[in-house]
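Student: Predicted model, plus sequence, below.
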Amino acid sequence: MVRARFRRQGRRDTAHELAVRRRLHARGVRYRVDVRPCPQTRARGDLVWKGRRLVVFLDGCFWHGCPSCGHLPRANRAWWAAKLAANTARDRRADAVLTTLGWRVLRFWEHEDPEDVAEAICAALGR
């Protein structure tokens, strides 16, 4: 049952991701979506510019353990704590691998304003 629920969980095209992409597209910024930036990591960037070696992750507050609004479910608390801690550790490993290979990594939370996120991405792209 849990496995089936996890499989149904969307991996891309979240509401926040679509809002950020709309704002970038309106500014004339083009990007690749849901792409592995390099073979050394399994991480898939939400927005990727391979030529500029920039990868953006738009992290969900629950799944990636947001310190300000993430929470643990009441049921099966120990399992969820371990699961979310493992997700956060995997994110840090991916950041380290990508940074070591010369990539710039930007991470944003889903609660952040899409306009501010798009502005930060444009600044990183030098636009």
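Tutor: It's in.
Student: Please count neighbours and contacts with C-alpha atoms only from this point.
Tutor: OK.
Student: those strands in this structure, which residues are they?
Tutor: Applying DSSP state E to the chain gives strands spanning 32-35, 45-49, 54-59, 104-109.
Student: try it against this one:
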Amino acid sequence: MKASWATSDGTRKSMLANKRRDTSSELAVRRELHARGLRYRVDFAPLPEFRRKADIVFTRARIAVFIDGCFWHGCPTHATIPKKNVEYWRPKLAANIDRDRDTDLRLSAAGWAVSRFWEHESPIAVANTIHDLVRV
């Protein structure tokens, strides 16, 4: 049996429990958008040849929205580096940030507007911003 990347069973269980989509932050923003009459795609790849998916996508308006987790995407206010297994986490988290920037550049080059928000931002404020972008 292959050894786990996790430093403990508790860490492994915690990490496996993390959701890739439908986080509470995403759901709160989506509820707000839906209540305003906006319709969108969820967990959708704006560029079919490009495997990366946006959390919320407005295909006609060509707007890709990402609700980024503070830990995973390096929030300047809330990001932390775990104290254990630093040699694993530091490059992994840095690669996530690099991938985010690459995704933004590729989508922008293909004519998409990219909006990123942090999970700690107010769902109402995020929905207001998205609503204004879509309705322009």
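Tutor: Cool, the structure landed. Just so it is clear, the model here is predicted, and its values are computed rather than measured.
Student: TM-score of the superposed pair?
Tutor: Once superposed, the chains reach a TM-score of 0.93 (TM-score structural alignment, normalised by the length of structure 1), with 127 aligned residues with a CA RMSD of 1.6 Å.
Student: Go through the strands of structure 1 and name the closest to residue 1 of structure 1.
Tutor: Distance to residue 1 of structure 1, taken as CA to CA, is lowest for strand 54-59 among the strands of structure 1, at 24.5 Å.
Student: and the closest one, which stretch of structure 2?
Tutor: Mapped onto structure 2 using TM-score structural alignment, strand 54-59 of structure 1 covers residues 63-68.
Student: The matching stretch vs structure 1 - mean distance after superposition?
Tutor: Compared with structure 1 after fitting, stretch 63-68 of structure 2 deviates on average by 0.3 Å (mean CA distance after the TM-score superposition for structure 1).
Student: Looks like residue 43 of structure 2 contacts residue 54 (just checking).
Tutor: Yes - here residue 43 of structure 2 reaches residue 54: they are 5.5 Å apart, a contact under CA atoms under 8 Å.
Student: From the centroid of structure 1, which residue is nearest?
Tutor: residue 57 (2.6 Å; CA atoms, centre = their mean).
Student: Average offset of the biggest helix by length in structure 1 relative to structure 2?
Tutor: Looking across structure 1 with DSSP state H, the single longest helix is helix 77-100. On superposition with structure 2, the mean distance recorded for helix 77-100 of structure 1 (mean CA distance after the TM-score superposition for structure 1) is 0.6 Å.
Student: picking up where we left off before, dump the strands of structure 1 into JSON lines; add distance to residue 127 of structure 1 as well.
Tutor: Shown next, in JSON lines, are those (distance: least, CA to CA, whole Å):
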{"stretch": "strand 32-35", "distance to residue 127 of structure 1": "17"}
{"stretch": "strand 45-49", "distance to residue 127 of structure 1": "14"}
{"stretch": "strand 54-59", "distance to residue 127 of structure 1": "14"}
{"stretch": "strand 104-109", "distance to residue 127 of structure 1": "16"}
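Student: so who does the residue nearest to the centre of structure 1 touch?
Tutor: 45-47, 105-108 (CA atoms under 8 Å, 6 or more residues apart in numbering).
Student: between the residues you listed, which has the most around it?
Tutor: residue 47 (24 neighbours; other CA atoms under 10 Å).
Student: I figured that one hits residue 36, correct?
Tutor: No - look at residue 47 of structure 1 against residue 36 with CA under 8 Å: they stay out of range, at 9.8 Å.
Student: Count the neighbours of the aligned partner of residue 33 of structure 2 in structure 1 for me.
Tutor: Counting by TM-score structural alignment, residue 33 of structure 2 lines up with residue 24 in structure 1. Residues lying near residue 24 of structure 1 (other CA under 10 Å) number 20.
Student: Brilliant, that's me finished.
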